[in-house]
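fold the following.
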Amino acid sequence: MKLTILGGGGFRVPLVYGALLGDGGEGRITDVCLYDVDDGRLGAMARVLEEQASGRPDAPRVSLTPDLDEAVRGTDFVFSAIRVGGLEGRVADERIALAEGVLGQETVGAGGIAYGLRTVPVAMDIARRVAALAPEAWVVNFTNPAGLVTEAMSRVLGDRVIGICDSPVGLGRRVARVLGADPATAWADYVGLNHLGWLRGLRVGGRDLLPGLLADPEALGSFEEGKLFGADWLRSLGAVPNEYLHYYYFNRETVRAHQEARRSRGAFLREQQAGFYEDLKRPGTPALATWRRTLAEREATYMAANREAAGVGERAEEDLEPGGYEQVALALMRAVARDERTTLILNVRNRGTLSVLDEDAVIEVPCLVDANGAHPLGVDPLPGHATGLVTSVKAVEREVLEAAGSGSRAAAVKAFALHPLVDSVSVARRLIDAYRAEHPGLAYLRHP
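I've put the predicted structure just below:
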């Protein structure tokens, strides 16, 4: 079985390869092809993976290529984790948005829209190449904004593209840990869009343990989301929101914290990763140890501005392990390739699961996964406050898709203006003009 990783020089690739090394079952991935447009990054990742595979004669073979067609031709799975515009693009997204007093985060608000506008056309091109060269392949999308990009690719690939994210995995794991439950067996009642979802229940043996957690202020204050949102707000919601909802519920505080930060998250990652890749140019650098050290620093500083805004200090040690998206990807591939039925929280087409959205809208919900793909499971309707946010943000995503497909500047302006975290049509117009001036990849937005 062959796995192609798009964005194969990306920093998180060793997480995926590490998960593959732990899979010794029949029908496992035996060949990994890394595709990237940056030869230097590809070479660095190859060194890390070589050290990971040391002493493992059964390790999946690794090949490198800068040619997309070569990478996807005849593959069984495609793992998409590209970053259009690189970290330089992310830094610009953050800077331009914050100058207008709105959020520049790469998946939420103005920054997410800008990222989506330059990523969707590239993702659509990739989907068309996969359809032509590997029509039986399954695409596992981790490219952000994950829900939006998955929906874009589904217009070409249908249900053969499935989006994954580590946020729901991490949330469920943290809540289960506090409740003394096994995350592997507890049922998470989670529903929403990517980076816009709520954990509404955690069931063990048919019993929902979440009400007990919501009634316990001390327990609520012992994990990441409880610290971010506060016990009173979680009790008011009757649910535990995805951490990214902090940008919505505490928008003024988070924007201010981002504006006052010494450097943005994108700028931090740009500097950190530049140092990492530079270090790996030196032959004597221990590649795997350097990667692990850099990963630990990356995880410790995750959402630092939000924690600053909430006044909760540094992340707890138990929250520093990576979210686990690589395990979700492995479980997904195993279920499809071997018909090992499992339940995972994934980004898939709605198919009537949420009545407030149409059939083709990509949502993030628990899914049954088997050899025929991922099938969303029935969920209770969203409460009114959540319905409002979900439908508003989905409308924004649809305007992004319209703009990307037609080249309409007006649709792009509409996407910015309709977002709950952008408070003015005038701001929306200035944003699109500033982003077009900054990013050559947005030159296609020319028409009315």
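
contacts and neighbour counts: CA atoms only from here.
Fine.

the helices in the stretch 101-250 of the chain, which residues?
Remark: helices assigned in the stretch 101-250 of the chain by DSSP state H, counting those that start in this stretch are 109-133, 146-157, 167-179, 210-214, 217-220, 224-229, 231-237, 246-249.

so which of these is the most surrounded?
helix 146-157 (a mean of 25; mean count of other CA atoms under 10 Å).

so that helix versus helix 109-133, what angle?
30 degrees (axes from the mean of the first three to the mean of the last three CA atoms, to 10 degrees).

run this one through as well so I can compare:
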Amino acid sequence: MPVSLLSCEYLVVTESVHLSSFLLVVNSEGFNDVTIEFAFEPADSSINYKNTITFYSGQSLRESLESLDVLQILGEGADLTGTWVRAQRPVAVIAGASFDCVFMGNEKCKFRDMLIEQLPPVSDLGQDYVLTPFSNENKVSFVKIVYVTPSTTFSGLEHIQMKESTSRNTSTFLYFQVEAHTITHLHASDPVLIVQFVLPPFNETILFDLSATVLYPISKWVNRAEILTFDDNNYEMIIIASCLCIHEIQIGVDITELNTLSEPEDEGGTSRYCSKEILISSNDLENKIEVNGESCPFTGSIINVKRSVSGWAVPLVNFHYRVDEVSPSPTPLVRVNLCPCSCPRAFYTHRDMLNRTALSSEIAAIQSYLYVLKEDLSKTVRSKTSATDDRPSSTAVGFLVFVCTFFPIFGSLVLCDLYKALCWLYH
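Next up, the predicted model:
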């Protein structure tokens, strides 16, 4: 993710069942104060920072970072989901699990793998998402929904069976399996962060096959996306869009369509969106995959497939670049349609800013910063001074005015007094 898209506030999601979860905070530039507010699962877990300080759930860690410094947290046996990262300047946050498994209730941990994601900032989160599984029978999908506020409520999940063996609900997250061939339009009362985990069915022969990808809300859907792949393996892609335009989406490489879910029945508000799942079997355009929906906003993810196991999974997302050709420079100028400003008052959340006390203090600070004394204004200073003019013509005109105006008046007074003085000396 480019530096221009980084932010100052992040909500963390990890997945740790038996071993360690980790959190990396990377400072982009300049001196930066970072605060981490911990939340652990189980709640009685703790971590040791730098082998000297022990932190428990609800406590905060504060560090000052210099340019390109990395702050690393290792949660041994603790899930860091629900932890908050806040900084004065933009930072990048990377979180994941170190060779661990995905929660499956009473099932044993049969699949272990690295699960690492760069997390989107809180400003990119939303309230409306579409959840859909891979229809391929070789894939099982779980989603982990992390709450911005503990009082978050949901609509659209009424038709999902929350089985005890495949679901978990805590004060910081909701975890459940996405049912096959079911598309869910999820609406949350507050912004949430959703990560989808993809794993094979329970099979004793496959031990390393876990993938994870961040889901983006409907407000962040795009009309165009590009994926630059790593190798020449096959890729499986799932695209989600409105059922009215799902067939208009074009893929810029050779594909073999696997399945297109037709419009589902209206159960819990799930009839608005459909998905198209495709297998990319030939990719000869310099390993770049292009997706174009023209007037059809879409989302989705792509997963690497090699034989019966998968490698990585990434979301289809557009970072809203605008490239302008500038002549005669041979290099196009890349502009990002985002505010490049740093994040003032980063330790205030979006809810704190709605608080009257915090808001009034912010207004008072801004007024104090913008206040200027009237006597210091350039207009006031200029009104009491005259500008100089060193031109010869101006000097001549001034001398002539002095001779013709001031000399006869003041000269007559001086001559009168001088005449009296001479008379007195003479007598």
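
where does the TM-score land?
After superposition, the two chains reach a TM-score (TM-score structural alignment, normalised by the length of structure 2) of 0.24; 187 aligned residues with a CA RMSD of 7.8 Å.

coming back round to it: how about the helices of the stretch 101-250 of structure 1 in TSV, adding distance to Phe416 of structure 1?
TSV is the format used below for the helices of the stretch 101-250 of structure 1 (distance: least, CA to CA, whole Å):
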stretch	distance to Phe416 of structure 1
helix 109-133	6
helix 146-157	14
helix 167-179	24
helix 210-214	35
helix 217-220	35
helix 224-229	26
helix 231-237	27
helix 246-249	15
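
of all these, which lies closest to His258 of structure 1?
Nearest to His258 of structure 1 among the helices of the stretch 101-250 of structure 1 is helix 246-249 (10.8 Å), distances taken as CA to CA.

tell me the buried residues in the next helix or strand after that closest one?
Next helix or strand after helix 246-249 of structure 1 toward the C-terminus (DSSP states H and E): helix 251-260. Residues of helix 251-260 of structure 1 classed as buried: Asn251, Glu253, Thr254, Val255, Arg256, Ala257, His258, Gln259 (neighbour count, 16 or more other CA atoms under 10 Å).

quickly find the element holding Gln367 of structure 2.
Assigned by DSSP H and E, Gln367 of structure 2 falls within helix 356-370.

Val336 of structure 1 too?
Using DSSP H and E, Val336 of structure 1 falls in helix 325-338.

buried residues in that helix?
325-337.

what's the next helix or strand after the helix holding Gln367 of structure 2 packed up against?
Tracing the chain C-terminally past helix 356-370 of structure 2 and defining elements by DSSP H and E, one meets helix 378-382 next. Helices and strands touching helix 378-382 of structure 2, by 3 or more CA pairs under 8 Å, 6 or more residues apart in numbering; DSSP states H and E: there are none.

quick check: buried residues in helix 378-382 of structure 2?
Using 16+ other CA under 10 Å as the test for burial, helix 378-382 of structure 2 gives no buried residues.

same thing with stretch 267-281 of structure 1?
Ala267, Phe268, Leu269, Arg270, Gln272, Gln273, Phe276, Tyr277, Asp279, Leu280.

list of residues touching whichever helix or strand the third one is part of?
Secondary structure here is read from DSSP H and E; on that basis Leu269 of structure 1 sits in helix 265-279. When contacts are defined by CA atoms under 8 Å, 6 or more residues apart in numbering, helix 265-279 of structure 1 is touched by residues 11, 40-41, 44, 87-88, 90-91, 94, 285, 290-291, 294, 298, 303.

which elements pack onto the helix holding Gln367 of structure 2?
Using 3+ CA pairs under 8 Å, 6+ apart: helix 356-370 of structure 2 touches no other helix or strand.

list the buried ones in it?
So, applying 16+ other CA under 10 Å, helix 356-370 of structure 2 has no buried residues.

again, but for stretch 293-308 of structure 1
Thr294, Leu295, Arg298, Glu299, Ala300, Thr301, Ala304, Ala305, Asn306, Arg307, Glu308.

what is the end-to-end distance of that stretch?
End-to-end distance of stretch 293-308 of structure 1 (CA to CA, to the nearest Å): 24 Å.

now the biggest helix by length in structure 2: buried residues?
Longest helix of structure 2, by residue count under DSSP state H: helix 407-426. By 16+ other CA under 10 Å, helix 407-426 of structure 2 has no buried positions at all.

circling back to that earlier point, minimum distance to Asp370 of structure 1: which of the helices of the stretch 101-250 of structure 1 has it?
In terms of CA to CA, the element of the helices of the stretch 101-250 of structure 1 nearest to Asp370 of structure 1 is helix 146-157, at 17.7 Å.

returning to what we had before: okay if I get the buried residues of stretch 293-308 of structure 1 as JSON lines plus secondary structure and distance to Tyr17 of structure 1?
Formatted as JSON lines, the buried residues of stretch 293-308 of structure 1 follow (DSSP: H, G, I helix; E, B strand; the rest coil; distance: CA to CA, whole Å):
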{"residue": "Thr294", "secondary structure": "helix", "distance to Tyr17 of structure 1": "17"}
{"residue": "Leu295", "secondary structure": "helix", "distance to Tyr17 of structure 1": "15"}
{"residue": "Arg298", "secondary structure": "helix", "distance to Tyr17 of structure 1": "19"}
{"residue": "Glu299", "secondary structure": "helix", "distance to Tyr17 of structure 1": "19"}
{"residue": "Ala300", "secondary structure": "helix", "distance to Tyr17 of structure 1": "22"}
{"residue": "Thr301", "secondary structure": "coil", "distance to Tyr17 of structure 1": "24"}
{"residue": "Ala304", "secondary structure": "helix", "distance to Tyr17 of structure 1": "28"}
{"residue": "Ala305", "secondary structure": "helix", "distance to Tyr17 of structure 1": "31"}
{"residue": "Asn306", "secondary structure": "helix", "distance to Tyr17 of structure 1": "31"}
{"residue": "Arg307", "secondary structure": "helix", "distance to Tyr17 of structure 1": "31"}
{"residue": "Glu308", "secondary structure": "helix", "distance to Tyr17 of structure 1": "34"}
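
out of those, who's nearest Val169 of structure 1?
Using CA to CA, the buried residues of stretch 293-308 of structure 1 come closest to Val169 of structure 1 at Glu299, 15.2 Å.

just to revisit the earlier point, of the contacts of helix 265-279 of structure 1, keep whichever come out buried.
Phe11, Arg41, Ala44, Leu87, Arg90, Val91, Glu94, Trp291, Thr294, Arg298.

which pair in those residues spans the largest distance?
Most distant of those, by CA to CA, are Ala44 and Glu94, 27.3 Å apart.

buried ones in stretch 273-292 of structure 2?
Buried, per 16+ other CA under 10 Å, within stretch 273-292 of structure 2: 273-281, 283, 287, 289-292.
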